[in-house]
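Peer 1: What follows is a predicted protein model with its sequence.
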Amino acid sequence: MFLGDRHGHLAYSTLVHPGDTWAEMRESLETYAPAVKARVSPDETYGVSLRISGASAQTLTDDPAERRRLASWLSEHDMYVFTVNAFPHGPFKGRRVMEDVYEPDWATEDRVRYTCQVADILAEITPSSVAPSIQTAPLAFRAKVTCEADVEVLTRNVLRVVAHLIEVERTTGRRVKLALEPEPACYLETTEETIAYFRERIWSASGARVLCDLTGLPVSEVVGLVRRHLGVVFDVCHQSVEFEDIAAALRQLRDAGVPIFKLQAAAALRVPMVTADVVAALGSFTDTIYLSQTTESRDGQLTRMLTLTEAIDRWKAQPGGVREWRTHFHVPVFLDDLGEFGTTRDGIERALEVHADTPLSDHLEIETYTWDVLPAHLKSGDVTDYVSRELEWFQEQLRSATAALAASVE
């Protein structure tokens, strides 16, 4: 839905629904989107964040009639797509995903081709009033990037897609934006690393030369065009797991000139004090098909682990001590008190305060894709109720932040 020129477009991520193939995604879209719209936006145009997998991108690329059918269905139901999740290329539901979620990564031709296909689809199906965004992987799983040559390949492939986006806008008049999403355990992980990557690789002399070669345009043109088409997704959950100060991190990106093409609201599981009772209760969150990157803060030091299970095993081997855990397990944003645990929802609140003051992005999204693996005691209602409550909570929080800001300047 459109929240106004200052606050932008808001949607929930359809990554929560089955959608590994286009047939699955189409069924999910047609089943759930009208039901959610009826609750949260019955009388206004409704924005959609669409998951397009590699298989779906190929299906839509090969079938012009299906693209036209999708555009017509959206129009008939007073909906529009403004962003696509093209991060998970392969299966994401009903099977073990873990670090495979990053494959194929940005070192591969498959990732380049897939992302260009999604860009072409977006240029065709989205309204002309929208500059759609593509959410994509943080280059690669960190363990796979071992040398300078690896980084050069990753960067060149990203710039190849930027060159394609420049050509799409030249030929169609449609601007499509690519947004890299930093994530724990990946090559782009922290806000500082992300800013350094843009400065040293994308905006550098070498990055400009690559883009000049790919486009045939002079440096005077490409330095502006790369910022027009390449930025980041800021996922509040990811950066909260990194123990970042969310408001400060957003201001760092803003001040560095890194475009935030999507501000993503998601809350992580937070254990403010690790104890034997809490560790026992955490077992209900370990039976997951997704990575659960966990960061421990102890005596001012951060220790990063790939899964919650690893953190529990390390604690059992050496229990005790004052420590806090934050784990990459998305929990509903309208929940704050989970009994023995908490969440990092306050990071979303801080992000919205910054956004209310100085708009950070015109694409806003709630991404809680873990409905299928949430412990039963956290599920209330069905998935339509769940995402509707998230959208309602987000809007109320943004209204409160805006009102508080207005009151402070009176």
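Peer 2: Done, it's in. Residues are numbered from 1 along each chain as shown.
Peer 1: Every contact and neighbour count from this point should use C-alpha atoms.
Peer 2: OK.
Peer 1: any idea how far stretch 192-203 is from the chain center?
Peer 2: 19 Å (C-alpha atoms, centre = their mean, to the nearest Å).
Peer 1: which residues are in contact with that stretch?
Peer 2: Outside stretch 192-203, the residues that touch it by C-alpha atoms under 8 Å, 6 or more residues apart in numbering are 155, 159, 182, 188, 204, 207-208, 223, 226, 253, 256, 258.
Peer 1: Just the buried ones from these?
Peer 2: When these are checked for burial by 16 or more other C-alpha atoms under 10 Å, the buried set is 155, 159, 182, 188, 207-208, 223, 226, 253, 258.
Peer 1: Is it possible to get CSV of the residues you listed that adds secondary structure?
Peer 2: As requested, the buried ones among the contacts of stretch 192-203 are exported to CSV (DSSP: H, G, I helix; E, B strand; the rest coil):
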residue, secondary structure
T155, helix
L159, helix
P182, coil
L188, coil
G207, helix
A208, helix
V223, helix
V226, helix
L253, helix
V258, coil
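Peer 1: dropping in the other structure now:
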Amino acid sequence: MMHLSYCTNVHPAEDLDGVIAQLDQFAGPARSEAELDVVGVGLWLPAELAHELATNETSRDRLRAALERNGLEVRTLNAFPYAAFHAEVVKLDVYLPDWTDRRRLEYTIDAARALAAFLPPRADGSISTLPLGWRTGWGPAEDEVATAAFVELVAALEQIRDTTGHTIRIGIEPEPGCILDNVADIVEWLGARSDVIDPEFVGVCLDTCHLAVSFADPTEAVTAIESAGLKVVKIQASAALEVLTPADPASREAIAVFGEPRYVHQVRERHADGILRVDDLDEALATLPGNGPWRVHFHVPLHMVPDAPLGATTDVLRTAVDAVVATRPTHDVHLDVETYTWSVLPEPPADLAAGIASELAWAQRELMGARIE
């Protein structure tokens, strides 16, 4: 069964009043405009708000009332950004605190406890988290601390299941430039620890923009996850920018306008003998030869086709969704539309709720088909 939602990390709200306002102003109107009876929201809860909702019944009641009046439900959370995801400059700060910092573990447990309080009866939940941390300064000692944190997390998730009846699964989200850069990395890391990190509770969040940027074959990636005894616990429906002829002046001019100061936009260039990797778009324009196609970590709205000579990797998204459904036909699949970049598009929309509605309608039509729930 497929469950469609859109991720609220597109909104800058950091407290309960702000989250409720965003549901009233954007999520409810988008659901109505997309003509959906009920739509999910993949809530982004900053750390302080996650703790508040995990510990305060009055706050939970307020949020529950806002969800109900807007025809919304919650089955998944985004616990990747810890806080300040819409600061003037985010860049590599989005990977802090990493999984060597106890604050990351406590935040994730708070998020799981909060999610359990909002799930529909007998439903399981999913939470996405960062792929350990950014790659620099990471070694065996950091790996050991992170492993221990996930062991403790599993124990907390077992307790939540035993007390609430809800199984909450954590999806580690591979991302270019991080410790777990791609699907192969996470399969290796979790596979080597399956004796201590229970794959019933910790699996993979498959962000299809990140998957595309890595130039991985989506069907092979999903097969590798399943063959390792792991689960795709959540799909983040997203598309990357693609530049087929990056050495062409018109292509370089077109992609350059997507460079902006808030978020990091990793770029990969494919060659017959390997992949060239840089950490941001300005670096790519300055250093990459442009002899092969580029894929750029910039989440473009799913229903929008970039003007030529640019393209988007929506075919990777479609193929990945089909592969997950084919490998898990009797399981719930959480499909969370994650386009957090509306505000940094070269031409931001005048009506964000209408843009979100168009994306949801596209996802309903193009990704879910007869599987719509």
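Peer 2: Happy to help now that I have it. Because the structure is predicted, anything quoted here is derived from the model rather than measured.
Peer 1: for the aligned partner of V278 of structure 1 in structure 2, helix, strand, or coil?
Peer 2: Taking TM-score structural alignment, the alignment pairs V278 of structure 1 with S251 from structure 2. Of the three states, S251 of structure 2 takes helix under three-state DSSP.
Peer 1: who touches S251 of structure 2 in this structure?
Peer 2: Here S251 of structure 2 is in contact with 243, 245, 309-310 (C-alpha under 8 Å, 6+ apart).
Peer 1: Among the residues you listed, which are located in helices?
Peer 2: Using DSSP state H, the subset of those located in helices is empty.
Peer 1: Kindly present those residues as TSV, with separate columns for neighbour count.
Peer 2: Below are these laid out as TSV (neighbours: other C-alpha atoms under 10 Å):
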residue	neighbour count
V243	24
T245	17
P309	17
L310	18
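Peer 1: residue boundaries of the helices in structure 1?
Peer 2: Using DSSP H, helices in structure 1 cover 22-40, 54-62, 64-76, 109-125, 148-172, 191-197, 205-215, 219-229, 236-241, 246-256, 276-281, 308-317, 345-357, 383-409.
Peer 1: how distant is the longest one from the center of its chain?
Peer 2: Translated: helix 383-409 of structure 1. Counting by C-alpha atoms, centre = their mean, helix 383-409 of structure 1 is centred 19 Å from the centre of its parent chain.
Peer 1: And it, what's buried?
Peer 2: 383-384, 386-391, 394, 397-398, 400-402.
Peer 1: Same question for the third one.
Peer 2: Along helix 64-76 of structure 1, the positions that meet the burial threshold by neighbour count (16+ other C-alpha under 10 Å) are 67, 71, 74.
Peer 1: which secondary structure elements does that helix contact?
Peer 2: If contacts are counted by 3 or more C-alpha pairs under 8 Å, 6 or more residues apart in numbering; DSSP states H and E, helix 64-76 of structure 1 sits against helix 109-125.
Peer 1: Mind listing residues that contact the helix it packs on?
Peer 2: Contacts for helix 109-125 of structure 1 (C-alpha under 8 Å, 6+ apart): 52, 54, 57-58, 60-61, 67-68, 70-71, 81, 84, 86, 89, 104-106, 132, 134, 157-158, 160-161, 164-165, 168, 172, 174-176.
Peer 1: redo that, cut-off 7 Å
Peer 2: For helix 109-125 of structure 1, the surrounding residues in contact (C-alpha atoms under 7 Å, 6 or more residues apart in numbering) are 54, 57, 61, 67, 71, 104-105, 132, 157, 161, 164, 174, 176.
Peer 1: Can you tell me the closest non-neighbouring residue to R252 of structure 2?
Peer 2: Nearest non-adjacent residue to R252 of structure 2, counting by C-alpha to C-alpha, 6 or more residues apart in numbering: P246, 5.8 Å away.
Peer 1: Just give me the match in structure 1 for Y82 of structure 2.
Peer 2: When structure 1 is aligned by TM-score structural alignment, Y82 of structure 2 is paired with H89.
Peer 1: err, A353 of structure 2, not the other one
Peer 2: Aligned partner of A353 of structure 2 by TM-score structural alignment: T384.
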